[in-house]
Structure formats: structure tokens, C-alpha cells
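Q: sequence? don't have it. structure:
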């Protein structure tokens, strides 16, 4: 019952999709990387940013990612991101005993989402990690509109439950992917 009341409160106290005010975008780079791999597309980040902001005002767009020191291609990509409207938050990728790699930037994302609350009207999380639901719930309680954009198969139900709106990357891939300059294909 309390969850239903909280959901009703959010729906009645949050501005409509149009007129979303100042928009803060938080992108989980690893989640997005795996999602676009699953979809088989390459994102045009300029189009993506424009899609996420719409006709509203960009407050901040932050891209969180682990970095491999020897990866020149990644270094070039992150430099491009910095020069095209994104702040980049990174830390070194650590190799686990099982051979997998992880950077774990969830705490940094959660801290930024909460600490910047009050400076933006709408928060857009591009990612699917349910660990961020608590941070999104906090800013929702402060009357921020909460939007989640991610691939459905990689998205926690907890994020969808706390969001005022959810967009599946599958549904918007045609609007955000790079066009092949030679043959017009994506």
C-alpha cells in the first residue's frame, strides 16, 4: 500500500514530459557498451545527447567508465566525449582473480545523482543497475522527475519501479545510432 501511495505521489508531483526543466544525465558507460553490443549498433553520442535532453535545458551529462591505461582508442573516445558536452568520470579497470574486469563506479554515480539534486529538475539514468534505485528514489522524493533509459533485458525492475518513465534502447536505436557514410546503413 505504501509503495502504491509513493508511486501516486510521484505521478502527481512531477512535471509532465514536456517542460522537463534542467536535465541531468548520468550514463553507466559499461552498461551502455554491453547494451549497444547486444543491439549491434554504434551510437552517435551527439544524437543521443540531443535525444535525452529534447527541447529542455541540459544541466550536466556525465559519462562513467572504467579505463584501461594502454587503450589508446578508449582514450581518444573519452577525449572526444569531453569536447562534446560530456563530463567523464573514470577510474582504472581492475582485474579480478577469475579473469573478469570491473571498475565499479556505482557509488560515484549515486553520490553525484544525490549531491546534485536540487540543481536539476529531471534526472536521466542511462543504465540498468538496481543498486542505483535508492539514489533515484531520494531525488524523486525531492520532486525531481526520474527517467531511465536502458536495454530492457539488462534493467533491474527496481529501476523501472522508481522511474517516472522508462525507455528501452531497442525502441530508440534508429534515432541514436551512427549512419554509415558510405551506404546509408546503420
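A: The structure has been received and is ready for your questions. Note that the structure is a prediction, hence the values are computed from the model and not measured.

Q: okay, CA-based contacts and neighbour counts for the rest of this
A: Noted.

Q: quick one: the strands in the protein?
A: Using DSSP state E, the strands found in the chain span residues 22-28, 57-67, 87-92, 94-95, 101-102, 122-126, 145-150, 165-168.

Q: need the residues that contact the fourth one.
A: Okay, so that is strand 94-95. 101-103 (C-alpha atoms under 8 Å, 6 or more residues apart in numbering).

Q: check the offset of that strand from the chain's centre.
A: 23 Å (C-alpha atoms, centre = their mean, to the nearest Å).

Q: which ones are touching residue 111?
A: For residue 111, the contact set (C-alpha under 8 Å, 6+ apart) comprises residue 135.

Q: rewinding a little: closest to residue 8 among the contacts of strand 94-95?
A: If you rank the contacts of strand 94-95 by distance to residue 8 using C-alpha to C-alpha, residue 103 comes first, at 36.3 Å.

Q: burial of that closest one, as a residue count?
A: 17 (other C-alpha atoms under 10 Å).

Q: then the one 3 residues further on?
A: Other residues within reach of residue 106 by the criterion other C-alpha under 10 Å amount to 15.

Q: swap in residue 59?
A: Neighbour tally, residue 59, other C-alpha under 10 Å: 16.

Q: and what of the one 10 residues further on?
A: For residue 69, the count of nearby residues is 11 (other C-alpha under 10 Å).

Q: ignoring the adjacent residues along the chain, who's closest to it?
A: residue 92 (7.4 Å; C-alpha to C-alpha, 6 or more residues apart in numbering).

Q: returning to what we had before: reformat the contacts of strand 94-95 as a markdown table; add distance to residue 82.
A: Output for the contacts of strand 94-95, formatted as a markdown table (distance: C-alpha to C-alpha, whole Å):
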| residue | distance to residue 82 |
| --- | --- |
| 101 | 24 |
| 102 | 22 |
| 103 | 20 |
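
Q: this is the other structure I want to compare:
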């Protein structure tokens, strides 16, 4: 199989990643989009969904791509516009309405636990006072939630007889059980992720791990840092 020239031209993808995909006969791809959007914080840059899907469809043996992403009914126009962009790529979209979970305001929303230990008692006291005031004010913090663990697992198992290998873009430990079922049936499994965002349970069942940052060849928009040491512009 010849690799698409645009992939070879834009970015030097690790050869073992390309070889693994090349050696599979029929590949299905499953993208947990909410999960992988969080990877951008680790990578320091944003990716384009269209570029990612286009890169994958450039491989002749990638026969189907399923994308899982919720519908935000509070911002329905924007949500539906984004869904149309996904469908236009040729991928199959799985969606359902997002739920919004109300969370209690606490220190962890503002600081990592390790960071808090660096503060002296005076600073910790001030932070505690601020948290108390926010809690008393009645301010509500709502977090969108839309898990697709069940839908992804069912699709994988339903697709078993159509494929020889899967590429899973997710780091969720809940995916271990369906992946183990696929392995029992002789299917090959590649996990795509970034450092610190892939559960150890998935490492235990994968045949191949692919670092997303060393695989993606599309446009990258670097995130501006709030740290003045990096200046006002984008940084690597």
C-alpha cells in the first residue's frame, strides 16, 4: 500500500505508526471527541477535526470512522454547525444531548493540589476566604457532561465481523472491556493518545500505542500562554 503523498510531505510521521496501519487489512476508527479535545491542554496547540479525519481517510484500508460528540442544546446553532462540519468529512457522527452537572465551588477548580502546597499559610487563608464567599454568593458552576462509553462499546462489538483492526482515539479506562472482547476474537487494537491522558488499563490491552502529537499532520494553532515569561504570542 502506498501512503498518501500529502501525509509524507506535511509531517514526518513515525515510521512504526505508518507500518502498523499498513499491515492491517480493514481498519475502523473510533474518535471520542470530547476526550481528545482535552489533549490540547497537554499538547499546547489545537488541532482541526477535519484535518484529523482527512488524514485517516487517506489510508485506503481505513474503511470507516465514527465520531462521538454531544449536542449542546443551549447553543444549538453552533452545535449543529459543528456537527455538519464533521459529517461533511465523510465520518459517521454519533450524538446525543449534553447534560449540565452543577458542581460545588472548591479549591480544585482554581489550583492543582500540588500548587496549593507551595503557598504559605497567609495565601491559603485568603484563598479559603474567597472560596467561602463564592459559595455563600450562590454562584452555580455547571459542567457539560456527555459520555459515549456505552455507545462506543456497542458499536465496536457490532462492527467486529467487519474489521480486522481498530484505532481508538480515547484514553478512557472504561474502554478496556470491549477491547478485550475484540482481542479474544483476534482483532488488533491501536490506542491513540497523549502523555498522561491514557489509562493504564488501555496500555494493558493495546497492540500499538500511537502518540497523537507525532501522528497528526494537519494544521496546528498554538495556544497563547498566560505566563508572562512566554510573552504575548504563541509558543511551542
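A: Perfect, I can see it now. Not measured: the values here are computed from a predicted model.

Q: the residue nearest to residue 69 of structure 1 matches what in structure 2?
A: Here residue 92 of structure 1 is matched to residue 97 in structure 2, going by TM-score structural alignment.

Q: dump the residue contacts of that match.
A: Contacts of residue 97 of structure 2 (C-alpha under 8 Å, 6+ apart): 70-73, 146.

Q: if we can go back for a sec, of all the strands of structure 1, which one is nearest residue 6 of structure 1?
A: Proximity to residue 6 of structure 1 (C-alpha to C-alpha) singles out strand 145-150 among the strands of structure 1, at 13.5 Å.

Q: equivalent range in structure 2 for the closest one?
A: Taking TM-score structural alignment, strand 145-150 of structure 1 hits residues 188-193 over in structure 2.

Q: longest helix in structure 2, please.
A: Longest helix in structure 2 by number of residues, with DSSP state H as the criterion: helix 121-137.

Q: now the contacts of residue 97 of structure 2 as CSV including distance to residue 58 of structure 2?
A: Compiled in CSV, the contacts of residue 97 of structure 2 are given as follows (distance: C-alpha to C-alpha, whole Å):
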residue, distance to residue 58 of structure 2
70, 26
71, 28
72, 30
73, 33
146, 29
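
Q: between all of those residues, which two are separated the most?
A: Maximum distance among the contacts of residue 97 of structure 2 (C-alpha to C-alpha): 12.2 Å, for 73 and 146.

Q: what touches both of these two?
A: The contact sets of residue 73 of structure 2 and residue 146 overlap at 97-98 (C-alpha under 8 Å, 6+ apart).

Q: and the match of strand 145-150 of structure 1, how far from structure 1 on average?
A: With mean C-alpha distance after the TM-score superposition for structure 1, stretch 188-193 of structure 2 departs from structure 1 by a mean of 0.7 Å once superposed.

Q: trace residue 77 of structure 2 over to structure 1, please.
A: In structure 1, residue 77 of structure 2 lands on residue 72 (TM-score structural alignment).

Q: so which residue is dead centre in structure 1?
A: The centre of structure 1 sits closest to residue 126, judged by C-alpha atoms, centre = their mean, with a distance of 1.8 Å.

Q: does it touch residue 150 like I think?
A: Yes: judged on C-alpha atoms under 8 Å, residue 126 of structure 1 makes contact with residue 150 at a distance of 5.7 Å.

Q: what's the span of stretch 65-83 of structure 2, first residue to last?
A: Length of stretch 65-83 of structure 2, first residue to last, C-alpha to C-alpha, to the nearest Å: 14 Å.

Q: cool, stretch 57-76 of structure 1 as well?
A: Start-to-end, stretch 57-76 of structure 1 (C-alpha to C-alpha) is 27 Å.

Q: check stretch 39-49 of structure 1 too.
A: Start to finish, the residues bounding stretch 39-49 of structure 1 are 19 Å apart (C-alpha to C-alpha).

Q: mind listing the helices for structure 2?
A: Under DSSP H, structure 2 gives helices at 5-10, 15-22, 33-37, 39-43, 49-57, 76-88, 113-116, 121-137, 149-158, 176-184, 200-203.

Q: let's have those helices in a markdown table, adding distance to residue 222 of structure 2.
A: Below are those laid out as a markdown table (distance: least, C-alpha to C-alpha, whole Å):
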| stretch | distance to residue 222 of structure 2 |
| --- | --- |
| helix 5-10 | 17 |
| helix 15-22 | 24 |
| helix 33-37 | 14 |
| helix 39-43 | 9 |
| helix 49-57 | 15 |
| helix 76-88 | 21 |
| helix 113-116 | 25 |
| helix 121-137 | 31 |
| helix 149-158 | 30 |
| helix 176-184 | 32 |
| helix 200-203 | 28 |
